[in-house]
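>>> predicted structure and sequence below. I'll ask about it afterward.
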Amino acid sequence: MTVFVDSVKIYVKGGDGGNGIVAFRREKYVPKGGPAGGDGGKGGDVVLEVDEGLSTLLDFRYQRHFKAPRGQNGKSKGQHGADAEDLVLKVPPGTMVYDDETGELLADLTRHGQRAVIARGGRGGRGNMRFATPANPAPEIAEKGEPGEERWVRLELKLLADVGLIGFPSVGKSTLLSVVSAAKPKIAPYPFTTLTPNLGVVDVDGERSFVLADLPGLIEGAHQGVGLGHQFLRHVERTRLLIHVVDIAGSEGRDPVEDYHKINEELRLYDERLASRPQVVAANKMDLPGAAENLERFRRAVPDVPVYPISAATRQGVRELVYAVADLLEKLPKEPFTREETEANEVKVFRAEPEPEPFTVRRENELFVVEGPRIEKLVAMTDFSREDSVRYFAHLMRRMGVEDALRAKGAKPGDTVRIGDMLFDFLEGEDE
């Protein structure tokens, strides 16, 4: 049996860029050739791609960490390192991607082949060819590759079905799905038989068809997450039409009119637009005693909604219901998505947040701490084993105003400064 998984959290990291290198030309009759160190290659991106053959996020339940490959290091003779290949992760249609820390919607993936980059690879470090100047024609400076972006993301699956079956548990939704399609949902006469959504394709007349989803039964309080509340309502959002199944016979002591209003109230409390989604009522269990009387009462109480008396068990009225649903679907828009989806149906590729400040300086006892995305990235890309690289880094720090900011916080020569994972002695110097 396939386990249905519709929400997972995964860690993704773009590949680090390859390192630039320090190299010099070594040619015959040219004893001291110029710089010839090439740039490193770009790290691979982490990309999500829709595969219509998938219907669950199960694969991500067992592997939750994904890291794209790093770029190749630069080479001598001015040759650049190769860019790394992207890491492509397949997801089912209907997958929504959120930044787990901020809750921001990063991508809404609905169509086969649709892609979104959710963690970019770092650029390759520059080789010493790129640092040559008239004042320093043979620099021993090369950058390390830029670290790839990393984050935790939350994947949520919202089924892409044309029609959703809604109603209280045990009103006959799974039986109806099994009758009108080739789907084989688990069916039993007790509440909450359906714990995960089931999909079936309904062939109407050989020329028309639609996808029907049997969704877990709603209960009161579902909009607050009670029972299977939010798991259920997430999938309802995607459907274009709802078949509201009621036990018209009241076989378990329920009142079909009251049940109808309670379900619609849960939809309204979750999202006003769901309550206005087109509905037809399947008055099920017409083969049981008391059904005819309740049907008349229901029609008087709910006069504005089409009601189709059926018996999923005996198939009475099922054909008429299916044809009516197919006719209605032809008149409805293809993608009535709600909430975030209505703002942009096209994929929203991740965009970097603007950096609020270049850096900040704070004091921790006797230690001075410099923080900021840009400056921490510079530290990660500097090769501190080479004197020219250290001198170039110090020049950048002075030009960015770090030295002045440290002095303003009370730093004196010899004090310890931390940037990222590196510790430095504060030494004042003159700009070059």
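Cool, got the structure.

>>> switch to C-alpha atoms for all contacts and neighbour counts from now on
Fine.

>>> tell me the SS of the most centrally placed residue in the chain?
In the chain, the residue lying closest to the centroid (C-alpha atoms, centre = their mean) is V97, at 1.1 Å. Using DSSP: H, G, I helix; E, B strand; the rest coil, the secondary structure recorded for V97 is strand.

>>> A84: neighbouring residues, count only.
In terms of burial, A84 registers 21 neighbours under the definition other C-alpha atoms under 10 Å.

>>> picking that back up, so the residue nearest to the centre of the chain makes contact with T110?
No: in this structure, V97 sits apart from T110 without contact. The criterion is C-alpha atoms under 8 Å, and the distance is 11.4 Å.

>>> also this one, for the comparison:
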Amino acid sequence: MVWVSRVLLRKYGRFMDDLRIYVRGGAGGMGYPRLGGQGGHGGDVWLVAHENLTLRRLKSQFPKKRFVAGTGDNSKILALKGAKGKDYEVNVPWGISVVASDGKLLGELNKPGDRLLVARGGVGGSLFTNFHPTKGQAQSIHLDLKLIADVGLVGFPNAGKSSLLTSISHATPQIAEYPFTTISPELGTIECVDHKQITVADLPGLIEGAHANKGRGHKFLKHVERTNQLLFVVDVHGFQLSSKATFRTAFETIMLLAKELELYKEELRDKPTILAVNKMDLPDAERNLNELLEQLQNPQDHMHSLPKEMIPADSVSFKEIIPISALTGEGTEKLVTCLRKVLDEEAEKNIAQYHREQLNALHLSDI
């Protein structure tokens, strides 16, 4: 299994979702003591979000990963105030968080055109600095890419997420009958009848212990944070990663997925979630589905069979539970309708919340 994954990595390349770069603002220019001149400020370094960019391309274009702004001009007789040094604009992908080396979040670039100042230029020399300039701010920063999508597909390997994404959207992810086919997030777009587009992210399959970064879990789980709703995809027949791994029923699989998300970040429990029960075209699927539905209706009656560490702190609830077959297309039309419905409901909630906040702000300003 590891060998197969390595072949895929060689063929399709490693997905890069974080990159460390060095940025430094330009030094200020010298002042002119005889006439009280002031040197120009050093240039600043800005990150600017652009479309059609990747961190891999950024690294390829700038292998040294160093970005330094221009030095401010010195003060001189013909120009007592020196010109500001040239700013350096670093084009980066949109959808990134910018983190300092100490872990502090500096900001986010969530859409094309967003800008973030990451290194301020030094002050030009003047009377207040004894005409000596200061150096520009310098630091190493991490560019942390997180997908931004309407829907995030969550499931264990080989649950059929990639097949489902192909069935409902314009994506062409790699599909095969073995786990870990998806080695990097894939984005697809669903075109609705009214031309509204829904973006769907197929995230690489999780494994037990993903919250503790097992199987590079953190690199995959972080993408879930930037989706508006979750779509759990489970195999109605259960899941077994390998012959040495423990077999998990569909019910146990759901509990494990919920637990992994909960342990990684509790806020993920608040995201609206739909459950797609896949592979309904296979034998015994109906019987397994009925058993699963009964277990989900009365989960406490079946928790005793689960190890304590597998039990989520809160009860698992879904907006909808939809049996599907990604292979034949059974149930996928209903699934898309439900995804659209939940997105519209959440949008209405956000609009209502915005209006409430605006009204509260007006009331406070009148006091």
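Structure's in. What do you need? Predicted model, so just to flag it, every value in this text is computed and none were measured.

>>> the stretch 1-150 of structure 1: helices as residue ranges?
59-62 (DSSP state H, counting those that start in this stretch).

>>> can you give me the strands for it?
7-13, 46-50, 65-67, 87-91, 95-99, 105-109, 115-119, 150-157 (DSSP state E, counting those that start in this stretch).

>>> which neighbouring elements make contact with the second one?
Contacts defined by 3 or more C-alpha pairs under 8 Å, 6 or more residues apart in numbering; DSSP states H and E place strand 46-50 of structure 1 against strand 87-91, strand 115-119.

>>> okay, those, which one's buried deepest?
Comparing those by mean neighbour count (mean count of other C-alpha atoms under 10 Å), strand 115-119 comes out on top with a mean of 24.

>>> and it, how far out from the chain middle?
Between the centre of strand 115-119 of structure 1 and the centre of its host chain there is 9 Å, according to C-alpha atoms, centre = their mean, to the nearest Å.

>>> how big's the offset between that strand and structure 2?
Its aligned residues in structure 2 lie a mean 1.0 Å from strand 115-119 of structure 1 after superposition (mean C-alpha distance after the TM-score superposition for structure 1).

>>> what is the burial count for whatever residue of structure 1 lines up with V234 of structure 2?
Using TM-score structural alignment as the criterion, V234 of structure 2 maps onto V246 of structure 1. Residue neighbour count, defined by other C-alpha under 10 Å, stands at 27 for V246 of structure 1.

>>> helix or strand for V246 of structure 1, which one?
strand 241-247 (DSSP states H and E).

>>> was I right to think G113 of structure 1 contacts E49?
Yes: assessed by C-alpha under 8 Å, G113 of structure 1 is found in contact with E49 at 5.9 Å.

>>> tell me which of the two has more neighbours.
A direct count of neighbours by other C-alpha under 10 Å for G113 of structure 1 and E49 places E49 higher, at 22 against 14.

>>> how close does that one get to D108 of structure 1?
As defined by C-alpha to C-alpha, to the nearest Å, E49 of structure 1 lies at a distance of 11 Å from D108 of structure 1.

>>> which position in structure 2 pairs with K158 of structure 1?
Counting by TM-score structural alignment, the partner of K158 of structure 1 is K146.

>>> thought its match was touching I96?
Yes: if you go by C-alpha under 8 Å, K146 of structure 2 and I96 touch, sitting 5.8 Å apart.

>>> ok so, going back, export the strands of the stretch 1-150 of structure 1 as TSV, with columns for distance to L242 of structure 1.
What follows is the strands of the stretch 1-150 of structure 1, written out as TSV (distance: least, C-alpha to C-alpha, whole Å):
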stretch	distance to L242 of structure 1
strand 7-13	23
strand 46-50	26
strand 65-67	38
strand 87-91	26
strand 95-99	21
strand 105-109	22
strand 115-119	30
strand 150-157	19
